[in-house]
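Provided below are the primary sequence and the corresponding predicted coordinates.
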Amino acid sequence: MYKLAINREQIWNGCILASIAHAVMTAHYPDFSFEQSWDGINYNVQDGAGIRGTITFHDRIIVAAFRKEQSDRLYNSDLTQTAIRSLHKAPPAVHAIAKSETFHCLLDEVDGQTIPLITALFYGVSDDFVSNDSLVDLFEHGAEIIQTQLLGCTDEAIKHWHDYYEMTQEQSDLVLSLFHRKLQNPKSVIRISQEEATSIGLVNAEGIDECRESLEELGIIYPM
């Protein structure tokens, strides 16, 4: 098993920052709304090019699993077990969370059986993150999709999302404002003001609907 240089707070911050940036900018890119979403404690991410993953945030435990269609592990039962082996020595609570939460978006039918079809996996209890793969191998087999999220809310991550979505300064400022409000009151509903909504620059009904839906997954309410 490999110990991974992953920080719990940093990955949480990175996922929140990424999903707020995504939610705000779906106003302009509704066709890409599928790339990031939240389902309760599960952060789901995919790139439309064959990589998808789910990160489950459950109290002190984080479980992250990924599927990369181009990985040589996919559909090879021996190689697929490389990822599953990461759970062999995990505490029972990690097994339970992986089965009940993380694997749900990664199930597929193979030889008549519905199984989690994954190519990379890691988990952490408190700040002790481990995997059967090194970080390099995790990235090779799917975890590269969260490379920016692993940076947390650093200048590099902020610049990445600013450039990725071609944000205006007003949009970038709003994303950071919502991010800090979310961290200060993670379980409270956050309401966007009319002035903030205007700064998003909504352009059509589809964009409005996708933006509102993505924000609501984060407990952020866009004004009617």
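Now that the structure is in, tell me what you want to look at.

for the rest of this, base every contact and every neighbour count on C-alpha atoms.
Noted.

which secondary structure element contains the most centrally placed residue in the chain?
Central residue of the chain (CA atoms, centre = their mean): residue 43, 4.1 Å from the mean position. Assigned by DSSP states H and E, residue 43 falls within strand 42-46.

mind listing what's buried in that strand?
42-46 (16 or more other CA atoms under 10 Å).

my read: the residue nearest to the centre of the chain touches residue 36, true?
Yes - at 7.4 Å, residue 43 and residue 36 qualify as touching, with contact defined as CA atoms under 8 Å.

nearest spatial neighbour of residue 22, chain-adjacent residues omitted?
Nearest in space to residue 22, with sequence neighbours left out and distances taken as CA to CA, 6 or more residues apart in numbering, is residue 36 at 6.9 Å.

thought residue 42 was touching the one you found, still the case?
No - look at residue 36 against residue 42 with CA under 8 Å: they stay out of range, at 10.6 Å.

just give me the longest helix of this protein.
Using DSSP state H to define each element, the chain has its longest helix at helix 8-25.

which helix or strand lies directly C-terminal to that helix?
Downstream of helix 8-25, the next assigned helix or strand under DSSP H and E is strand 36-39.

mind listing the helices for the chain?
Using DSSP H, the helices found in the chain span residues 8-25, 77-84, 92-100, 135-140, 155-164, 169-184, 194-200, 205-217.

show residues contacting the fourth one.
Applying CA atoms under 8 Å, 6 or more residues apart in numbering, the contact partners of helix 135-140 are 4, 71, 120-121, 144-145, 147.

quick one: that helix to chain centroid distance?
17 Å (CA atoms, centre = their mean, to the nearest Å).

next one for the comparison:
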Amino acid sequence: MVKNETLEYLLKEDEDGTISPFITTAIWGDNDTITSNDNIVRIVQCGGYLLEKQFMAIEDAIEAWRDYYEMTSEQVELLKSIYDRKIINSHRIITLTKSEIKLIGTESSEGLSESMVSFEEIGVYWDK
């Protein structure tokens, strides 16, 4: 389960070439409270800054992502649509329509391929 659920950027290659999940701090909680054995300084030093946007209120996070990735209005609408569908049922598989795929904003086959891989990591697939 760990290998299937760990995001790619949280994997580390050991000296012997073994790839395994790598994490330096742990947090847990619910919608109202987040807890850790580490203090906030240690969390940030150990990569917690990677989760900054995930800890924001949804509208603030969307605006931060819009600015950071220079997203178009159409891309933001796609983001909101996927978010709304995921929040209703996080385990449901989402399939993007051809018109939604166009909203990604790239005609490059490499860009679409990379997008497909990233989307599949969160259970979002292409309509073929």
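That came through fine. All values reported here derive from a predicted model rather than from experimental measurement.

TM-score for this pair?
With the length set by TM-score structural alignment, normalised by the length of structure 2, the two chains reach a TM-score of 0.76; 122 aligned residues with a CA RMSD of 2.8 Å.

neighbours of residue 108 of structure 2, how many?
9 (other CA atoms under 10 Å).

map it across to structure 1 for me.
Using TM-score structural alignment, the partner of residue 108 of structure 2 in structure 1 is residue 204.

residue furthest from the geometric center of structure 2?
Distance-from-mean max, structure 2, by CA atoms, centre = their mean: residue 16 at 29.0 Å.

ok, now which ones touch it?
No contacts exist for residue 16 of structure 2 under CA under 8 Å, 6+ apart.

please tell me how far it sits from residue 86 of structure 2.
38 Å (CA to CA, to the nearest Å).

same check on residue 123 of structure 2?
9 Å.

got it, and residue 24 of structure 2?
To residue 86 of structure 2, residue 24 of structure 2 is 28 Å away according to CA to CA.

and what of residue 92 of structure 2?
7 Å.

one more: residue 14 of structure 2?
Relative to residue 86 of structure 2, residue 14 of structure 2 is positioned 34 Å away (criterion: CA to CA).

comparing those two, which residue is more hemmed in?
Shown here are residue 14 of structure 2 and residue 86; by other CA under 10 Å, residue 86 has more neighbours (17 against 10).

counterpart of that one in structure 1?
Aligned partner of residue 86 of structure 2 by TM-score structural alignment: residue 182.

over to residue 39 of structure 2?
By TM-score structural alignment, residue 39 of structure 2 lines up with residue 134.

give me every residue that touches that match.
Here residue 134 of structure 1 is in contact with 2-4 (CA under 8 Å, 6+ apart).

from the chain's centroid, how far away is stretch 49-57 of structure 2?
On the basis of CA atoms, centre = their mean, stretch 49-57 of structure 2 sits 11 Å off its chain's mean C-alpha point.

which residues sit against it?
By CA under 8 Å, 6+ apart, the residues outside stretch 49-57 of structure 2 that reach it are 43, 61, 64-65.

keep only those of the contacts of residue 134 of structure 1 that are in strands.
2-4 (DSSP state E).

any figure for the gap between residue 190 of structure 1 and residue 220 of structure 1?
Taking CA to CA, one finds residue 190 of structure 1 at 5 Å from residue 220 of structure 1.

who has more neighbours out of the two?
Between residue 190 of structure 1 and residue 220, residue 220 has the larger neighbour count (other CA under 10 Å), namely 21 against 18.

my guess is the more buried one contacts residue 187. True?
No - using CA under 8 Å, residue 220 of structure 1 is not in contact with residue 187, being 10.4 Å away.

count of residues packed around the equivalent of residue 119 of structure 2 over in structure 1?
Aligned counterpart of residue 119 of structure 2 in structure 1: residue 215 (TM-score structural alignment). Neighbour count for residue 215 of structure 1, taken as other CA under 10 Å: 25.

what does residue 98 of structure 1 give?
Burial of residue 98 of structure 1 is recorded as 22 neighbouring residues (other CA under 10 Å).

coming back round to it: ok, which pair from the contacts of helix 135-140 of structure 1 is furthest apart?
4 and 71 (21.1 Å; CA to CA).

and residue 193 of structure 1, how far from residue 178 of structure 1?
11 Å.
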